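[1] heads up, no residue letters with this:
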């Protein structure tokens, strides 16, 4: 166990995007969040999203390989599924899904009851990332 683990908390999910302001505005409209912070340089934005912050930063802010200073991006085709899925939980999944699509999210699959006790549907955000719109899992 790492020293200080009792004081730790999951703080951020950072989404790398081409246009920070556009992505933050999209998430505010499509998923019902408020933009808490957009810095003057437009290289960082945060949503008011509860205990864990969702933040956006430009693609070129990613880590470099340390040798050439080149930005390292995943080596996959445009149609490939990303390595991360964002999930938002709502009491009314159908209404949340409808709002997301009406505000520019691309429908992937409409909400449906899943065998594990969750109602969920999927959309793509303005940058192509997968977003699950779901309920809490019922036991």
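    On my side now, so go ahead. Everything numeric here is computed off the predicted structure, so don't read it as measured data. Residues are numbered from 1 along each chain as shown.
[2] Please make it C-alpha for all contacts and neighbour counts, starting now.
    OK.
[3] On the C-terminal side of the helix ranked longest in the chain, identify the next helix or strand.
    Longest helix of the chain, by residue count under DSSP state H: helix 20-31. Where DSSP states H and E defines the elements, the next helix or strand beyond helix 20-31 is strand 34-38.
[4] second one coming, line it up with the first:
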């Protein structure tokens, strides 16, 4: 059996990062380790997880690129579907995100916008594809 189970974001402040997603996207915290170096949100079949940079550095011996405000985001995105893209983008910005690409309507009718979360990861906020 193979199952896609989780995505982990490497972050400076685990609780702050988790609370951004909890408060913005109405998710619930599943757990946080006592050391506050790893945590998971309840997001459906695939879990959105967070690891502190220290924990990530201890696991990934070869190192990795850090997400930075001064650079373009990584070529990967997290996607959240909503009925009201504009309202969710505003909410995300009020919680600490920055607008990266304003709301546009695609030729197939889907509304799409992009933000950078407080850790500078790219997040797509969109309507369902009909």
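    Arrived safely. Since the model is a prediction, treat every value here as computed from it, not as a measurement.
[5] buried sites along the longest helix of structure 1?
    20-21, 23-31 (16 or more other Cα atoms under 10 Å).
[6] Ok, stretch 106-114 of structure 1 next?
    Residues of stretch 106-114 of structure 1 classed as buried by neighbour count (16+ other Cα under 10 Å): 106-107, 111.
[7] could the residues you listed go into CSV alongside secondary structure and distance to residue 51 of structure 1?
    What follows is those, written out as CSV (DSSP: H, G, I helix; E, B strand; the rest coil; distance: Cα to Cα, whole Å):
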residue, secondary structure, distance to residue 51 of structure 1
106, strand, 27
107, strand, 28
111, strand, 26
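[8] what's the closest non-adjacent residue to the residue nearest to the spatial centre of structure 1?
    In structure 1, the residue lying closest to the centroid (Cα atoms, centre = their mean) is residue 86, at 4.3 Å. Take residue 86 of structure 1 and drop its neighbours on the chain: the residue closest to it by Cα to Cα, 6 or more residues apart in numbering is residue 131, 4.7 Å away.
[9] Verify the contact between the one you found and residue 124 for me.
    Yes: in this structure, residue 131 of structure 1 is within contact of residue 124 by Cα atoms under 8 Å, at 5.9 Å.
[10] Let me see the ranges of the strands in structure 1.
    12-17, 34-38, 45-48, 53-58, 85-89, 106-113, 119-124, 130-134 (DSSP state E).
[11] a markdown table for the ones you listed, including distance to residue 74 of structure 1?
    Output for the strands of structure 1, formatted as a markdown table (distance: least, Cα to Cα, whole Å):
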| stretch | distance to residue 74 of structure 1 |
| --- | --- |
| strand 12-17 | 12 |
| strand 34-38 | 26 |
| strand 45-48 | 23 |
| strand 53-58 | 15 |
| strand 85-89 | 15 |
| strand 106-113 | 22 |
| strand 119-124 | 18 |
| strand 130-134 | 16 |
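[12] circling back: residues touching the residue nearest to residue 86 of structure 1, list them.
    85-88, 122-125 (Cα atoms under 8 Å, 6 or more residues apart in numbering).
[13] next one: residue 110 of structure 1
    When contacts are counted by Cα under 8 Å, 6+ apart, residue 110 of structure 1 touches 97, 120-122.
[14] what do you get if the cut-off is 7 Å, keeping everything else the same?
    121-122 (Cα atoms under 7 Å, 6 or more residues apart in numbering).
[15] Could you find the counterpart of it in structure 2?
    Alignment note: residue 110 of structure 1 maps to residue 102 in structure 2; criterion TM-score structural alignment.
[16] Nearest to residue 79 of structure 1 among the contacts of residue 131 of structure 1?
    residue 124 (11.7 Å; Cα to Cα).
[17] What is the burial count for that closest one?
    Neighbour count of residue 124 of structure 1, defined by other Cα atoms under 10 Å: 20.
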